[in-house]
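Trainee: could you look at this predicted model? Sequence included:
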Amino acid sequence: MKSRLLLFPALLLLSGSGQPEHNFLLNPSIRHVRRIPMPPARHKVAALIQKYKTEGAVTGISVYFQSLVTGYWFGLGEQDKFIPASLLKVYLLIRVMQEEDDSPGALKRSLTLLRDPAGKGSGSAALAYKRPEPGKQYTVDRLVEYMIRYSDNDAAYTLHQSFGNKKMGKIYRDFGFPAAPGEEDALSLKQYMMTFLTLYNSTYLGTDMSQKALEYLVGSDFKEGLAAGLPPGTRVASKFGLRAVGTPDNPLLQLHDCGIIYHHDTPYVLGVMTRGKDIKQQTAVIKELSALLYEEVDYRSRESSSPAP
């Protein structure tokens, strides 16, 4: 199993490309890559962020974008620290995929659902679904679906009790955490987005398990953030996180949505982390940024495909 994070994640090695022998040191897919300039998008995003802050829609925000075709990326506040909340469930997903790879059939095992002692239950008030019942048996596969699709904390706690061993600690270290992070520990958006890049490029898990992990993430039931800004039918492999801090008189909310957007010609990763006081406004911010960047990618893609005059 690979345990090395990819340094240049946007380009995959392709065999049989017919690359000339004297270029053997180059990525053989390089001749297939078309340059799609995106700097104007960064300026538009920066202008929107300033507008959101001025209007009070958010008090803090980070944005990270990277094309999975050219490798071009930009970030705004991408090194700022936020509470990851349920974004951490993706690392537990990776751990379960490791177990399935090492011991085929692990997903078919049955576990008794345990109640999260923190009492957070689903952790996703934005999602309406039939909660799993503590004390009842569920397959690991079903628990993973609850954890990723609905962000269910009871399912996550049950899986962590079975799979959160020393190998889980290694995953955290491999992704840049000095120790196992808690849900309240600060995390930068740029650091977190490397997780999706490694899944897309199968550089941490093998191909089959990376595909399986992304299938779970495509099934996320949270459609109000990144997905809401995309054309109907656009596939998104994503995870959201929500944490309420502060006091009842002065609520502070952190809402994040991160993932891979499968544009038909130019797939890309996009992550948005926000702080604010109004969940509806923060959700609208993520949606608007997602729509803007999809339109930019789509325009640049069509522009680069047009024949030169």
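Mentor: That came in fine, so what should we check first? Numbering: from 1, shown residues only.

Trainee: when you work out contacts or count neighbours from here on, use the C-alpha atoms and nothing else.
Mentor: Noted.

Trainee: can you pull out the strands in the stretch 101-250 of the chain?
Mentor: 110-112, 137-139, 187-188, 236-246 (DSSP state E, counting those that start in this stretch).

Trainee: contacts for the third one, please.
Mentor: Right, strand 187-188. In this structure, residues lying in contact with strand 187-188 by C-alpha atoms under 8 Å, 6 or more residues apart in numbering are 78, 79, 80, 81, 82, 83, 84.

Trainee: which of these fall in strands?
Mentor: With DSSP state E as the criterion, strands contain 81, 82 from among the contacts of strand 187-188.

Trainee: can you redo the contacts of strand 187-188 as TSV with neighbour count and distance to residue 154?
Mentor: Formatted as TSV, the entries for the contacts of strand 187-188 read as follows, by neighbours: other C-alpha atoms under 10 Å; distance: C-alpha to C-alpha, whole Å:
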residue	neighbour count	distance to residue 154
78	22	30
79	15	31
80	16	29
81	17	26
82	22	23
83	26	20
84	26	18
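
Trainee: against that first model, consider the following:
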Amino acid sequence: MDQKMIKKYFAAALLGALIFFLGFISDKLVVDKLSDKKYVKKCLVERENSYIKPNDFSFINPLLDCGDVGNVSHQNINIIKTKVVQFIDEQKANGNITRMSVYFRDLNNGPWFGINEEEEFNPGSLLKVPKMIAVLKEADDDHLILEKNILVKGATSTFVQYFKPEVSLIFDQAYTIDELVRRMIIYSDNDAAAVLGQLLGSNILYKSYEDLGISVPTDGGYLTSVRNYGSFFRILFNASYLSNKYSEKSLRLLSEVTFDKALRVGVPQHVQVAHKFGERTDGGKKQLHDCGIIYVPDKPYLLCVMTRGYSFDTLASIIAQVSRIVYEGVEEKKVE
């Protein structure tokens, strides 16, 4: 091998080693940065400074996501959590619930707490939120898809709802995809959801799960936790998956949900709530959940509550009381 070839191979080997070394150092720096308390503190300050003024958007606040900061030990967070834990224990002792999970997160600067936050439940109609996200992700690429008309020929869902839609689809009538999304969210219409599912197919509907690193649902057997499900509301609030336009549209629709027997009850009417409920019957046991964003002025927070018990009405009342405990805690002792 001549001298020129030796130099060429040597240079290539040196370059490869250099790239590997720089990649290794880069990965290490990223990991170190995410675990660096100074970085997290700086990140949180930048989040506060980037707050979008109300005139720009009403429901979203695209901020730098600093990830989970951890169970912050601020006294007011602990007071709220302690009260909720005591309430849950009382309800269990009285036989009103069998299981319950709660996830709270301050959406301004990230403090959070969870109670049985990793326990899994059947989400029921909560899955209509990621279905909406999947449809609007398509609209980000082609907004005309929302104007497409679909003829609804008859009932397509077999699930019986305890909390029935206030408005149902009229069969043998055409609806735009935009209207089907609206009815699916605001009225929790199962037929609207089923039509959208059939129209778009599982590849499109479940792409958002894959993009976000969340397991894809299977018919009837899908389980999720309050913390995992809360991710959908976080990505809408931060506009980190959909565009600002469609993140805002999503949360606006969720603020118009007609179901008002759980989270909504615990919050004064002047405070906006963008939320979605879900129900499921499994044998003799019921599951009822309500998750969403409560827009306390200058202090929006995410609250997700999932329950198991024997009466939907009782479970709704319990969720409402948890919502009230959290709201009063946030308002009386500001989470800072």
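Mentor: Alright, I've got the coordinates. Model, not experiment: these values are computed from the prediction.

Trainee: coming back round to it: check the strands of the stretch 101-250 of structure 1 for me and report the most buried one.
Mentor: By mean neighbour count, with neighbours taken as mean count of other C-alpha atoms under 10 Å, strand 236-246 ranks first of the strands of the stretch 101-250 of structure 1 at a mean of 22.

Trainee: what helices or strands is that strand leaning on?
Mentor: helix 207-218, strand 251-261 (3 or more C-alpha pairs under 8 Å, 6 or more residues apart in numbering; DSSP states H and E).

Trainee: point out the most buried one among the ones you listed.
Mentor: Most buried among these, given mean count of other C-alpha under 10 Å as the contact rule, is strand 251-261, at a mean of 23.

Trainee: what about the helix or strand that comes right after it, how far off from structure 2?
Mentor: Where DSSP states H and E defines the elements, the next helix or strand beyond strand 251-261 of structure 1 is strand 268-276. With both structures laid over each other, strand 268-276 of structure 1 and its partner residues in structure 2 are 0.2 Å apart on average (mean C-alpha distance after the TM-score superposition for structure 1).

Trainee: name the helices or strands packed onto strand 268-276 of structure 1?
Mentor: Contact partners of strand 268-276 of structure 1 among helices and strands, from 3+ C-alpha pairs under 8 Å, 6+ apart: strand 60-67, helix 189-201, strand 251-261, helix 279-305.

Trainee: tell me what the last one is packed against?
Mentor: To tie it back to what came earlier, the one meant is helix 279-305 of structure 1. helix 39-55, strand 251-261, strand 268-276.

Trainee: ok so, going back, turn the helices and strands packed on strand 268-276 of structure 1 into a markdown table, including distance to residue 167 of structure 1.
Mentor: Formatted as a markdown table, the entries for these read as follows, by distance: least, C-alpha to C-alpha, whole Å:
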| stretch | distance to residue 167 of structure 1 |
| --- | --- |
| strand 60-67 | 28 |
| helix 189-201 | 16 |
| strand 251-261 | 24 |
| helix 279-305 | 34 |
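
Trainee: returning to what we had before: looking at the strands of the stretch 101-250 of structure 1, which is closest to residue 150 of structure 1?
Mentor: Taking C-alpha to C-alpha as the criterion, residue 150 of structure 1 comes closest to strand 236-246 out of the strands of the stretch 101-250 of structure 1, the separation being 9.7 Å.

Trainee: nearest spatial neighbour of residue 136 of structure 2, chain-adjacent residues omitted?
Mentor: Counting by C-alpha to C-alpha, 6 or more residues apart in numbering, the nearest residue to residue 136 of structure 2 once its immediate chain neighbours are dropped is residue 246, at 6.4 Å.

Trainee: which residue in structure 1 aligns with the one you found?
Mentor: Using TM-score structural alignment as the criterion, the counterpart of residue 246 of structure 2 in structure 1 is residue 209.

Trainee: just checking, its match touches residue 98?
Mentor: Yes: when contacts are counted by C-alpha atoms under 8 Å, residue 209 of structure 1 is listed as touching residue 98 (7.4 Å).

Trainee: tell me where the stretch 1-150 of structure 2 has helices.
Mentor: 3-34, 37-49, 75-93, 128-141 (DSSP state H, counting those that start in this stretch).

Trainee: okay, those, which one's buried deepest?
Mentor: Looking across these with neighbours counted as mean count of other C-alpha under 10 Å, the highest average goes to helix 128-141: a mean of 20.

Trainee: structure 1: matching residues for that one?
Mentor: The counterpart of helix 128-141 of structure 2 in structure 1, using TM-score structural alignment, spans residues 89-102.

Trainee: closest to residue 245 of structure 1 out of the helices and strands packed on strand 236-246 of structure 1?
Mentor: For these, distance to residue 245 of structure 1 was read as C-alpha to C-alpha. The smallest value, 5.1 Å, belongs to strand 251-261.

Trainee: on that earlier part again, nearest to residue 65 of structure 1, of the helices and strands packed on strand 236-246 of structure 1?
Mentor: Proximity to residue 65 of structure 1, assessed across those by C-alpha to C-alpha, is greatest for strand 251-261 (9.8 Å).

Trainee: which strands and helices sit next to that closest one?
Mentor: Secondary structure elements in contact with strand 251-261 of structure 1, counted by 3+ C-alpha pairs under 8 Å, 6+ apart, are helix 189-201, strand 236-246, strand 268-276, helix 279-305.

Trainee: deepest of those, which one?
Mentor: For these, ranked by mean neighbour count under the definition mean count of other C-alpha under 10 Å, the leader is strand 268-276 at a mean of 25.
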